[in-house]
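# Have a look; sequence and predicted model below, questions after that.
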Amino acid sequence: MSTTLPSGTPPTLEERPAGPRARIRRGARLTALVLGVVGLLVWGLLLFAWMIDETHFDRPSVELDALAAQVDRLPGVSQVQTDRWVEAPAFAIPTSWLSAVVDAAALPRLLRAACSTAHPEPLTWSLRVLTAADAEVALHATSDPARGAGGDRLCLDFGFDAMALVHELDRAAPGLAIQPTVLDDGGLAFIALDEEAPGGFSRLLPLVEHAPDLISAAGLDPNIQVEISSADLDVQLAPGESDAYLVLLTRLADDLAVRSFWSIPAGMGQDRVDKVQIVAPADQHTAIEDVVGASGLRIAGAPIGFIEP
């Protein structure tokens, strides 16, 4: 008796039912792939969070520690602190920072030491200078050994004559904590570092009065604009406006109970026009508008927004 076999070609390896070992291998590969994708996603989210939060990852160095010790030994210098870190996503280029408190009389010695340092990396210096008249001046600059080839490439360039300006602030604005900064447009800004005072902005009027002297001490062009900024005062003094602004602000503070005054130059507001915002009682609004309008300043015709104290 004969038997006829089914016709057709035999199944390929791919067509044959998988054996137990093959199924295990495929499952393992799939699990590894899923875990890899999840791991990349988690790492990406973590990296993004570090970037948004600007998380610092410490990278201490012997050279920075040695420089800090050298600075700390200088007479009149105290509270020396350093930090060196990297940030996501590169984790490669370190940022180095050194801060110190220095007596005004010791500032020249510290600046000479900065010029002579052999620190091999860019370094941001943050100095808090204490003067004889209880003024505090915050100075910030970066030394960079890769900047130029001259012997002064490590010297701190603040954009102005730091020692002369500290001396003038000590004379003109005793008791104030101020950070002078050169603006992108070449102007000079004085930022008050104290909190809003109960008595309003009157404490800052010496900066308005002596703005031309401060520019001269800084060694800058006398025709630049000066900005004075704090929590309760923000004004931009064009050349020749110092005296008129002093008269206006003194009258507003002493006679019309103005606590805060902010002038907003054209280009910063949505309407592209000069604006003024003032904190003052409602019963003084009309008188304030009259005084500002008669000031002869650029803001004389600017709209005034009032905020109740």
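That came through fine.
# Could you use CA atoms for every contact and neighbour count after this?
OK.
# Tell me where the stretch 201-309 of the chain has helices.
205-209, 211-218, 242-255, 285-293 (DSSP state H, counting those that start in this stretch).
# Now find how far off-centre the second one is within its chain.
Its chain's average C-alpha position is 23 Å from that of helix 211-218, according to Cα atoms, centre = their mean, to the nearest Å.
# ok so, going back, next, format the helices of the stretch 201-309 of the chain as JSON lines and append mean neighbour count.
JSON lines is the format used below for those (neighbours: other Cα atoms under 10 Å):
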{"stretch": "helix 205-209", "mean neighbour count": "20"}
{"stretch": "helix 211-218", "mean neighbour count": "21"}
{"stretch": "helix 242-255", "mean neighbour count": "17"}
{"stretch": "helix 285-293", "mean neighbour count": "16"}
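# Which one of these lies nearest to Gln225?
For the helices of the stretch 201-309 of the chain, proximity to Gln225 was assessed by Cα to Cα; helix 211-218 is nearest, at 9.3 Å.
# quick one: the closest one to helix 242-255, angle?
Going by axes from the mean of the first three to the mean of the last three Cα atoms, to 10 degrees, helix 211-218 is angled at 130 degrees with respect to helix 242-255.
# what sits up against helix 211-218?
If you take Cα atoms under 8 Å, 6 or more residues apart in numbering as the criterion, helix 211-218 is touched by Phe160, Asp161, Ala162, Ala164, Leu165, Glu168, Leu169, Leu188, Asp221, Pro222, Val226, Ser242.
# go with 6 Å
Phe160, Asp161, Ala164, Leu165 (Cα atoms under 6 Å, 6 or more residues apart in numbering).
# put this beside the first:
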Amino acid sequence: MSRRLLLPVAGVLATALAAGGLTLLVWTIDETPFARPDAGFDRLTSEVAAVPGVSLDGAERWVEAPAFGPPTSWVGVAVEEPALAEALATACATEYADPVLWSFRATSAGGNALSFAGAEEPTAACPAPAVDASALLERIDGLGRGLELHASLREGSFALDSFEDVSGGLPALLPIVRAAEDLRDAAGAERGAPVEISGPWAAITVGPGEQERIAALLTTLVGEHGVTAYWATEDGLRIVAPDGGHAAIEAAVRGSGLPVADRPLRFEADES
């Protein structure tokens, strides 16, 4: 091969090697997913979707570069609460052997919705959710309508999160606070575990024996002082309320006997 031809060929090879190295580097950094279709996984999703009252929000099976280890499988399910038990049983009866990550959104006749996940580290296709969603939804239905909640167990606590600013804002959350321990018990979480209730307008932890006091404090703050947001953390308490009521609000918090009584309190402007 002549030198005149060899140089362009060498340039092409160098460019290809560089591009391949760059692609591998991108895969290493981004953990790029690659689809891995599987007939058994397709049967699993078809069987679950065939349950009356169930629809699929999505189903994926993939591996990630550069490791290209065992595939990850995920299924998202929307289900009417009466069909939930059959959907779970169908998933558990499948012949598909690989672990599956599950996401559920169950809706009730009472106009509420509850999302929850299967096992965090699954060893099979059976969802094995950590909460009893049917019992929990039944209890939520007795408290109000239009609630959109996510239930989980988190670092020893039972958590109810609202990722949407549902109609009614903080006042709509008060029935949940008043029934926090009942909801925890209905979900099958450990008795005595703290209950974390959070959303765009709230971060509330109900410790053992605190349910009535926290409910009474929030009822006063919302009903008498116009509080529209209440975020209580280990670092302090942040509240959104009309300017004229700050002194009375602070007095109510300091006299509540709750853990937040001794934490820093900051008032914030309403940016809604």
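It's in. Keep in mind it's a predicted model, so treat the numbers as computed, not measured.
# what's the TM-score here?
Scored against TM-score structural alignment, normalised by the length of the second structure, the superposed chains reach a TM-score of 0.88; 270 aligned residues with a Cα RMSD of 2.6 Å.
# quick revisit: out of the contacts of helix 211-218 of the first structure, who's nearest Asp134 of the first structure?
Leu165 (14.9 Å).
# ok, back up a step: now distance to Gly27 of the first structure too, for the helices of the stretch 201-309 of the first structure, in JSON lines please.
Converted to JSON lines, those look like this (distance: least, Cα to Cα, whole Å):
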{"stretch": "helix 205-209", "distance to Gly27 of the first structure": "75"}
{"stretch": "helix 211-218", "distance to Gly27 of the first structure": "73"}
{"stretch": "helix 242-255", "distance to Gly27 of the first structure": "78"}
{"stretch": "helix 285-293", "distance to Gly27 of the first structure": "78"}
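# most neighbours, which of the contacts of helix 211-218 of the first structure?
Leu165 (20 neighbours; other Cα atoms under 10 Å).
# so what's it up against?
Ala217, Ala218.
# Quickly note the distance from the aligned partner of it in the second structure to Pro8 of the second structure.
Taking TM-score structural alignment, Leu165 of the first structure has Leu136 as its aligned residue in the second structure. Counting by Cα to Cα, to the nearest Å, the gap from Leu136 of the second structure to Pro8 of the second structure is 69 Å.
# same thing with Arg263 of the second structure?
Applying Cα to Cα to Arg263 of the second structure and Pro8 of the second structure gives a distance of 71 Å.
# now Thr205 of the second structure
From Thr205 of the second structure to Pro8 of the second structure the distance is 68 Å (Cα to Cα).
# between the two, who's got more neighbours?
Thr205 (24 against 11).
# The more buried one corresponds to which position in the first structure?
Using TM-score structural alignment, Thr205 of the second structure pairs with Gln236 in the first structure.
# Just give the closest residue to that match, not the sequence neighbours.
Glu227 (4.4 Å; Cα to Cα, 6 or more residues apart in numbering).
# do the same with Ser202 of the first structure
Ser202 of the first structure's closest residue in space is Ala253 (Cα to Cα, 6+ apart), at 6.7 Å.
# which one in the second structure is aligned with the one you found?
In the second structure, Ala253 of the first structure lands on Val222 (TM-score structural alignment).
# cool, and Ala177 of the first structure?
Per TM-score structural alignment, Ala177 of the first structure is aligned with Glu148.
# just Leu193 of the first structure next, same as before
By TM-score structural alignment, Leu193 of the first structure lines up with Phe163.
# And Ala141 of the first structure, by the same measure?
Checking TM-score structural alignment: Ala141 of the first structure goes with Gly118.
# where exactly do the strands run in the stretch 1-150 of the second structure?
33-35, 54-64, 72-80, 100-107, 113-117, 148-154 (DSSP state E, counting those that start in this stretch).
# Have a look at how far, on average, the third one is from the first structure.
Spelled out, it's strand 72-80 of the second structure. In the superposition against the first structure, strand 72-80 of the second structure averages 1.5 Å from its aligned positions (mean Cα distance after the TM-score superposition for the first structure).
# Could you list every helix and strand in contact with that strand?
Secondary-structure packing of strand 72-80 of the second structure (3 or more Cα pairs under 6 Å, 6 or more residues apart in numbering; DSSP states H and E): strand 54-64, strand 100-107.
# Can you say which of the helices of the stretch 201-309 of the first structure is nearest to Val62 of the first structure?
Using Cα to Cα, the nearest of the helices of the stretch 201-309 of the first structure to Val62 of the first structure is helix 211-218, at 35.6 Å.
# before we move on, the earlier item: same list (the strands of the stretch 1-150 of the second structure) but as CSV, adding mean neighbour count and distance to Asp270 of the second structure.
Listed next are the strands of the stretch 1-150 of the second structure as CSV, based on neighbours: other Cα atoms under 10 Å; distance: least, Cα to Cα, whole Å:
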stretch, mean neighbour count, distance to Asp270 of the second structure
strand 33-35, 14, 42
strand 54-64, 17, 35
strand 72-80, 20, 35
strand 100-107, 22, 31
strand 113-117, 22, 28
strand 148-154, 19, 23
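# Same list (those strands) but as TSV, adding distance to Thr23 of the second structure.
Putting those into TSV (distance: least, Cα to Cα, whole Å) gives the following:
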stretch	distance to Thr23 of the second structure
strand 33-35	13
strand 54-64	14
strand 72-80	22
strand 100-107	29
strand 113-117	34
strand 148-154	38
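# nearest to Leu173 of the second structure, of those strands?
strand 148-154 (10.5 Å).
# What is that closest one packed up against?
strand 113-117, strand 157-161.
# Now that strand on the first structure. Mean distance?
Looks like 0.6 Å for strand 148-154 of the second structure (mean Cα distance after the TM-score superposition for the first structure).
# what about stretch 123-140 of the second structure, how long is it end to end?
With Cα to Cα, one end of stretch 123-140 of the second structure sits 31 Å from the other.
# list the buried ones in that stretch?
By neighbour count on 16 or more other Cα atoms under 10 Å, the buried set for stretch 123-140 of the second structure is 124-134, 136-140.
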